[in-house]
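Peer 1: my questions concern the predicted model and sequence given below.
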Amino acid sequence: MTMTTMEILEEKSIQKPLAGKVAVVTGGSRGIGAAIAKALAEQGAQVVINYQSNMECADAVVEEIEKNGGSSYAIQANIADSQDVNRLIEDVKNRYGKIDILVNNAGITRDRTFRKLSESEWNEVINVNLNSVFTTTSAVIEHMLEQKSGRIINISSIIGQAGGFGQTNYAASKAGMIGFTKSLALETAKSGITVNAICPGFIETEMVAAMPDAVKDSIVSKIPMKRLGQTDEVAEAVLYLTKANYITGQTINVNGGLYM
């Protein structure tokens, strides 16, 4: 049965902005990563959720996405391990045939004052937070260059800009993501690929919820907007960058005015 012109126009008008796009979100099983995955799926993307160990949380995100009419699946991989990452990316390409969006979100903290910081705590944070950005991007970059399009979005942190007491390892990893973003953006700008970073401030996640109330109150008192950020507010910035064609090499701050 042939569709009428009006039916075709109506179908196009209700088509979601990211329909047909394939997105990979590292650390997508909870917190900011889960919010990003849900937002991308809501806009029509097929979303691959990477997780390290919490399969139950990852499956719960997939279930919620599919319940709301989206398309998603979860895959375990240690993103600091290049062989594991290559397996993940090959799995995605075999299933969907392409990758349009890579969100490097996975991260950990091992907070210690520098005098007490061990070499293993330094290396663990650098490997998961920064080296993983190299491994995942290396695995997708040739594919994106061939298709002459792609969006790489790196979730850095306000700590990578302003520093944080007891967080030399975390700050170094997140600042490294910003430098990586700017340099790769220069190399890929002519090829239809944009590379940007987002620096969340203090966002209402499980990590922040675990802080003593006095510490949270002290943080909020310093935020001009006088509240913690929400995970979906970070996700909104990701959505904006997936659709932006003339923005690359930039750092978008989502911090309520705490760092300007």
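Peer 2: Structure's in. What do you need? Just so it is clear, the structure is predicted and the values come from calculations on it, not from any experiment.
Peer 1: every contact and neighbour count from this point should use C-alpha atoms.
Peer 2: OK.
Peer 1: wait, residue 41 sits on residue 72?
Peer 2: Yes: the pair formed by residue 41 and residue 72 meets the contact definition of Cα atoms under 8 Å, at 7.5 Å.
Peer 1: who touches both of those two?
Peer 2: 47, 65 (Cα atoms under 8 Å, 6 or more residues apart in numbering).
Peer 1: looking at those two, which is more packed in?
Peer 2: residue 41 (27 against 23; other Cα atoms under 10 Å).
Peer 1: okay, now the nearest residue to the more buried one once chain neighbours are set aside: neighbour count?
Peer 2: When the adjacent residues along the chain are set aside, residue 41 lies closest to residue 70, with 5.4 Å between them (Cα to Cα, 6 or more residues apart in numbering). Residue 70: 19 surrounding residues under other Cα under 10 Å.
Peer 1: please identify which helix or strand holds residue 224.
Peer 2: Here residue 224 is covered by no helix or strand, with elements defined by DSSP states H and E.
Peer 1: about what we covered before: surely the residue nearest to residue 41 meets residue 44?
Peer 2: Yes: with contact defined as Cα under 8 Å, residue 70 and residue 44 form a contacting pair (6.8 Å).
Peer 1: show me where the chain has helices.
Peer 2: 5-14, 31-42, 55-67, 82-96, 119-126, 132-147, 159-162, 168-188, 206-209, 213-222, 231-243 (DSSP state H).
Peer 1: pasting the second one now:
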Amino acid sequence: MTVALITGAGRGLGSSLAIELAARGFKVAVHYHHSRSGAEATCDVIGSRGGEAEPFPGDLTSDHETRRMVADVAERWGRIDLLINNSGVYQEKPGLELTESEWFDGLNTTVTAAYFTSRACLPMLRDSPLKRVINIGDSACDHIGARDMAWSYHVGKSGVWLLTRSLAAQEAKHGLAVNMISPGYLDNSVGLPPAEDMPSGQFAGFADIHHAVRFLAFDAPSQLSGSNLVVSGGWNL
């Protein structure tokens, strides 16, 4: 038995990843904060296809709430083998127009959530034969440049990249591989530009991210840690 915990899995990419990993034999902990109906629907889809998943609520901007959520997963299955830190709130507003709550939402649902969740999961991840953490970044988070919109989200995703590398170095002695996948525009992204503006002429789809997750979870060499796979079709390079 292998167990995957996916944060922000009540909708969008997180939900799609939950369904994909369940199809590959994982028991899936579907984390949500506000998207309860989406998380339950995701679990229903997985169950209808013969898989096993359960929704787990939690505010990942709180260390206490995060530890409680992870403890609930441990009580249900007794292990976590793969953690995917996917959560993140994108505010489609010019940077200086963000409210105080929107600023902290962008930061806390990205880097703070990834930090608290990774730390809470570490004891079980270290004991797992798989030992994998995959963080979901953003196609430009590994290089510093100006952004027009959603400043706190982008600052947070750059923080997730720093966290990825720092945790990879820290946990290498335990054999834990920590890597990041950074999508460009996806089919469901907010504020999509014309597809012809993309270097590849099209947007990435969930299937492209599935391929990257499967590689890092199953096929990547054990010494591959602290890396960032940019899945953007050349966008933001």
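Peer 2: Looks like it arrived, so ask away. Since we're looking at a predicted model, the values are computed, not measured.
Peer 1: in TSV, list the helices of structure 1 along with distance to residue 257 of structure 1.
Peer 2: Putting the helices of structure 1 into TSV (distance: least, Cα to Cα, whole Å) gives the following:
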stretch	distance to residue 257 of structure 1
helix 5-14	35
helix 31-42	19
helix 55-67	30
helix 82-96	35
helix 119-126	27
helix 132-147	27
helix 159-162	13
helix 168-188	19
helix 206-209	18
helix 213-222	9
helix 231-243	14
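Peer 1: return the most buried member of the ones you listed.
Peer 2: Highest mean neighbour count among the helices of structure 1 (mean count of other Cα atoms under 10 Å): helix 31-42, with a mean of 25.
Peer 1: okay, and that one goes to which residues in structure 2?
Peer 2: Helix 31-42 of structure 1 lines up with residues 12-23 of structure 2 when matched by TM-score structural alignment.
Peer 1: next one: stretch 109-120 of structure 1
Peer 2: Using TM-score structural alignment, stretch 109-120 of structure 1 pairs with 90-101 in structure 2.
Peer 1: kindly report the same for stretch 167-182 of structure 1.
Peer 2: Taken onto structure 2 by TM-score structural alignment, stretch 167-182 of structure 1 occupies residues 150-165 there.
Peer 1: what about that stretch, distance to the chain center?
Peer 2: Here stretch 150-165 of structure 2 shows a centroid-to-chain-centroid distance of 12 Å under the convention Cα atoms, centre = their mean, to the nearest Å.
Peer 1: then stretch 253-260 of structure 1?
Peer 2: Taking Cα atoms, centre = their mean, one finds the center of stretch 253-260 of structure 1 at 18 Å from the center of the full chain.
Peer 1: start and end of it, how far apart?
Peer 2: 8 Å (Cα to Cα, to the nearest Å).
Peer 1: go on, stretch 78-88 of structure 2?
Peer 2: End-to-end distance for stretch 78-88 of structure 2: 27 Å, by Cα to Cα.
Peer 1: which parts of it are buried?
Peer 2: Judged by neighbour count (16 or more other Cα atoms under 10 Å), stretch 78-88 of structure 2 contains these buried residues: 79-88.
Peer 1: how close does residue 54 of structure 2 get to residue 47 of structure 2?
Peer 2: With Cα to Cα as the criterion, residue 54 of structure 2 and residue 47 of structure 2 are 9 Å apart.
Peer 1: quick check: closest non-adjacent residue to residue 128 of structure 2.
Peer 2: For residue 128 of structure 2, ignoring the flanking residues on the chain, the nearest one in space by Cα to Cα, 6+ apart is residue 81 at 5.3 Å.
Peer 1: just tell me what the one you found corresponds to in structure 1.
Peer 2: Under the pairing rule here (TM-score structural alignment), the equivalent of residue 81 of structure 2 within structure 1 is residue 100.
Peer 1: surely its match meets residue 144?
Peer 2: Yes: taking contacts as Cα under 8 Å, residue 100 of structure 1 lies within contact range of residue 144: 7.2 Å.
Peer 1: could I get the contacting residues of residue 99 of structure 2?
Peer 2: By Cα under 8 Å, 6+ apart, no residues touch residue 99 of structure 2.
Peer 1: how about residue 217 of structure 2, what's its match in structure 1?
Peer 2: By TM-score structural alignment, residue 217 of structure 2 lines up with residue 242 in structure 1.
Peer 1: so who does that match touch?
Peer 2: With contacts defined as Cα under 8 Å, 6+ apart, the neighbours of residue 242 of structure 1 are 101, 151.
Peer 1: swap in 7 Å and give it another go.
Peer 2: By Cα atoms under 7 Å, 6 or more residues apart in numbering, the contact list for residue 242 of structure 1 reads residue 151.
Peer 1: with residue 155 of structure 2 instead?
Peer 2: Under the criterion of Cα under 7 Å, 6+ apart, the neighbours of residue 155 of structure 2 are residue 107.
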